[in-house]
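Peer 1: Using only what follows, build the 3D model:
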Amino acid sequence: MSKYAGKRVVITGGSSGFGLATAQLLVGEGAHVLITGRNQATLDAARDRLGEKAVAVRSDAASLPDIEVLADRVKAEFGTVDALFANAGVNGFAPFEATGEALFDELLTINAKGPYFTVQKLAPLLAEGSGVVLTTSVANVLGLPMLSAYAAGKAAVRSMTRSLARELLTRRIRVNAVSPGPIDSGILEKSMPREAAEQTKAQMAADNPMLRMGDPTEVARAVVFLAFDATYTTGAELAVDGGGSQL
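Peer 2: From the prediction side, this is the model:
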């Protein structure tokens, strides 16, 4: 029998990157997954790759009405949920002096407000003993240039990981965070020209203790560990960064 046969998992931001990699890993082990994303074409492509054990729902992590509709859809599809990976997020690069209100609001709304209310609205559907995983970033502990607003949002998620872990403890729901470092997930290509993205990735690899970028599947394995196997761990943050925040 597959390791996660019959498990029901919701993954926001699951149509690409390590959200999709996590969905693929879980489906391969027998789980049923519901993924979300904002782009219908990308969602449809992800659904085709995942097969019949997957449901794809268009949902905007920045929209509270969308999150509420998502909760209703999850209830209709699954009833209860064994794991929630609140992963939807965006990146944004700008010098501190040039960071405007629109960029700040976008980053904090999607990256901090989004996961907070995603967990809140889906919490009633979480089975006792289930696991929640939030996505933070090594940017919340490193003073990286061009990422001040992004880092602030991810630091907020690190804080809410502890708070939500404490508040959901009475239901034996564990809440942890995965903290990716330089992962070749395709997100850089979405936020900058391809040539600039390739130069950035080369520099990230050169600066990393392991001298390489990480692969989305390496993040996925950490997420699944926290969601299902780390049964005596809550409120923690697991760095998947080639040692970049530690060495």
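Peer 1: Could you use CA atoms for every contact and neighbour count after this?
Peer 2: OK.
Peer 1: Longest strand in the protein, by number of residues?
Peer 2: Here the longest strand in the chain is taken by residue count, with DSSP state E as the criterion, and it is strand 126-135.
Peer 1: for it, packing partners?
Peer 2: With contacts defined as 3 or more Cα pairs under 8 Å, 6 or more residues apart in numbering; DSSP states H and E, the packing partners of strand 126-135 are strand 81-86, helix 148-167, strand 174-180.
Peer 1: Switch the ones you listed over to CSV; also include distance to residue 69 and mean neighbour count.
Peer 2: Listed next are the helices and strands packed on strand 126-135 as CSV, based on distance: least, Cα to Cα, whole Å; neighbours: other Cα atoms under 10 Å:
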stretch, distance to residue 69, mean neighbour count
strand 81-86, 16, 26
helix 148-167, 22, 20
strand 174-180, 23, 27
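Peer 1: Can you tell me which of those is nearest to residue 138?
Peer 2: Nearest to residue 138 among these is strand 174-180; the distance by Cα to Cα comes to 5.7 Å.
Peer 1: Quick one: residues in contact with the closest one.
Peer 2: Taking Cα atoms under 8 Å, 6 or more residues apart in numbering as the criterion, the residues outside strand 174-180 that touch it are 129-138, 158, 161-162, 164-165, 168, 219, 222-223, 226-227, 231, 233-241.
Peer 1: one step back: how distant is the longest strand of the chain from the center of its chain?
Peer 2: 13 Å (Cα atoms, centre = their mean, to the nearest Å).
Peer 1: Here is the second sequence; please produce its structure so I can put it next to the first one:
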Amino acid sequence: MSRLNGKRTLITGGTSGIGLETAKQFLAEGARVIVTGVNPDSIARAKRELGAEVRVISADSASVDAQRQLARIVEEHYGRLDIAFLNAGIAEWRPVEEWTEERFDRSFDINVKGPYFLIQSLLPVFGTPASIVLNTSINAHVGAATSSVYAATKAALLNLSKTLSSELVGRGIRVNAVSPGPVDTPLYDKLGIPDAYRDQVNQAIIDSVPFGRFGTPDEVAKAVLYLASDESRWTVGAEIIVDGGRMLNG
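Peer 2: Alright, predicted model coming up:
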């Protein structure tokens, strides 16, 4: 198939989980792909799995300067950019009394500030038309305990998919969002859940999902692929929720 034949694409956080699987699906659909990451082991593994034609870049999503440098690299490599999947993010869950200003700022820097200034930096690079897909979360809607800061960052990012749509649609740039529910990815492994409670927490999450299991990166990537492709050319400022029915339970 060639739904993205020749499309020049950028995937942040593309060295593991949803980002890596999306990169593989983009490649299978004929796209040219650049991915970013920060973990040296993940970067090395992505290079092996994605092949020599894919450029894998180390880029700190919390740094505005790094986002500007990334935009310059993309322009030098492609000339123009057709698709950006802004997927890089962190998920830190903790009770409100345990948050420090430093941790709070880091979450917003990576999940909101970085993507915002990357979009700004890429504006002169985007082709016409172009598609931006933001990876948000159902936690933008669901009031899960201990998710206060993470959920706030994702709510901010989700709102950007709407406000930036209004601002950029006249330039031929579509902005949409995909909002996953509980997905079995390395991001989930970084939530800081003690091993002794992992099985208990896993079961509680599964019990909250009507479909009865975690989602997979593949299932989310398929939604991203649709929003990135020309099949969704009349879809602007929309959100696709991929959660196995989790939001049906509030």
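Peer 1: thinking again about what came up before, minimum distance to residue 8 of the first structure: which of the helices and strands packed on strand 126-135 of the first structure has it?
Peer 2: Relative to residue 8 of the first structure, the nearest member of those by Cα to Cα is strand 81-86, separated by 5.2 Å.
Peer 1: and of the helices and strands packed on strand 126-135 of the first structure, who's closest to residue 190 of the first structure?
Peer 2: Comparing those against residue 190 of the first structure with Cα to Cα, the closest turns out to be helix 148-167 (15.2 Å).
Peer 1: Mean deviation, the closest one versus the second structure?
Peer 2: Average distance, helix 148-167 of the first structure versus aligned residues of the second structure after superposition (mean Cα distance after the TM-score superposition for the first structure): 0.7 Å.
Peer 1: so what secondary structure elements neighbour that helix?
Peer 2: If contacts are counted by 3+ Cα pairs under 8 Å, 6+ apart, helix 148-167 of the first structure sits against helix 101-108, helix 114-122, strand 126-135, strand 174-180.
Peer 1: Tell me which of the ones you listed is the most buried.
Peer 2: Among these, ranked by average contacts under mean count of other Cα atoms under 10 Å, first place goes to strand 174-180 (a mean of 27).
Peer 1: distance from the helix or strand following that strand to the second structure after superposition?
Peer 2: The element immediately downstream of strand 174-180 of the first structure (helix or strand, assigned by DSSP states H and E) is helix 187-191. After superposition onto the second structure, the mean distance of helix 187-191 of the first structure to its aligned counterpart is 2.1 Å, using mean Cα distance after the TM-score superposition for the first structure.
Peer 1: contacting residues around helix 187-191 of the first structure?
Peer 2: Surrounding helix 187-191 of the first structure, the residues in contact under the criterion Cα under 8 Å, 6+ apart are 17, 90-93, 197.
Peer 1: try 7 Å this time
Peer 2: Under the contact criterion Cα atoms under 7 Å, 6 or more residues apart in numbering, helix 187-191 of the first structure has outside partners 92, 197.
Peer 1: Give me the next element, helix or strand, following it.
Peer 2: helix 194-207.
Peer 1: what's the average per-residue distance for that next one once overlaid on the second structure?
Peer 2: After superposition onto the second structure, the mean distance of helix 194-207 of the first structure to its aligned counterpart is 2.7 Å, using mean Cα distance after the TM-score superposition for the first structure.
Peer 1: which residues sit in contact with residue 87 of the first structure?
Peer 2: Applying Cα under 7 Å, 6+ apart, the residues near residue 87 of the first structure are 11-13, 19, 134-135.
Peer 1: Out of the residues you listed, flag the one nearest to residue 82 of the first structure.
Peer 2: Using Cα to Cα, the shortest approach to residue 82 of the first structure within these belongs to residue 11, at 11.4 Å.
Peer 1: correct me, but the closest one touches residue 27?
Peer 2: No. Using Cα atoms under 7 Å, residue 11 of the first structure and residue 27 do not qualify as a contacting pair, with a distance of 12.0 Å.
Peer 1: Specify, as a residue range, where whichever strand or helix holds residue 18 of the first structure falls in the second structure.
Peer 2: Assigned by DSSP H and E, residue 18 of the first structure belongs to helix 17-28. Structural correspondence for helix 17-28 of the first structure: residues 17-28 of the second structure, per TM-score structural alignment.
Peer 1: who are the neighbours in contact with residue 8 of the first structure?
Peer 2: Applying Cα under 7 Å, 6+ apart to residue 8 of the first structure gives the contacts 31-33, 78, 81-83.
Peer 1: do that again at 8 Å, thanks
Peer 2: If a contact means Cα under 8 Å, 6+ apart, then residue 8 of the first structure has 31-34, 78, 80-83 as its contacts.
Peer 1: how far away is the spatially most central residue of the first structure from residue 203 of the first structure?
Peer 2: The centre of the first structure sits closest to residue 87, judged by Cα atoms, centre = their mean, with a distance of 1.9 Å. Shown here: residue 87 of the first structure relative to residue 203 of the first structure, a distance of 25 Å by Cα to Cα, to the nearest Å.
Peer 1: mind listing what the residue lying farthest from the centre of the second structure touches?
Peer 2: Distance from the centre of the second structure peaks at residue 196, with 29.4 Å (Cα atoms, centre = their mean). With contacts defined as Cα under 8 Å, 6+ apart, residue 196 of the second structure has no neighbours.
Peer 1: May I see the buried residues of stretch 226-237 of the second structure?
Peer 2: Of the residues in stretch 226-237 of the second structure, those buried by neighbour count under the rule 16 or more other Cα atoms under 10 Å are 226-229, 233, 236-237.
Peer 1: what about it, start to end distance?
Peer 2: With Cα to Cα applied, stretch 226-237 of the second structure spans 14 Å between its terminal residues.
Peer 1: Ok, stretch 205-225 of the second structure next?
Peer 2: The first and last residues of stretch 205-225 of the second structure sit 26 Å apart, counting by Cα to Cα.
Peer 1: Likewise for stretch 85-102 of the first structure?
Peer 2: End-to-end distance of stretch 85-102 of the first structure (Cα to Cα): 27 Å.
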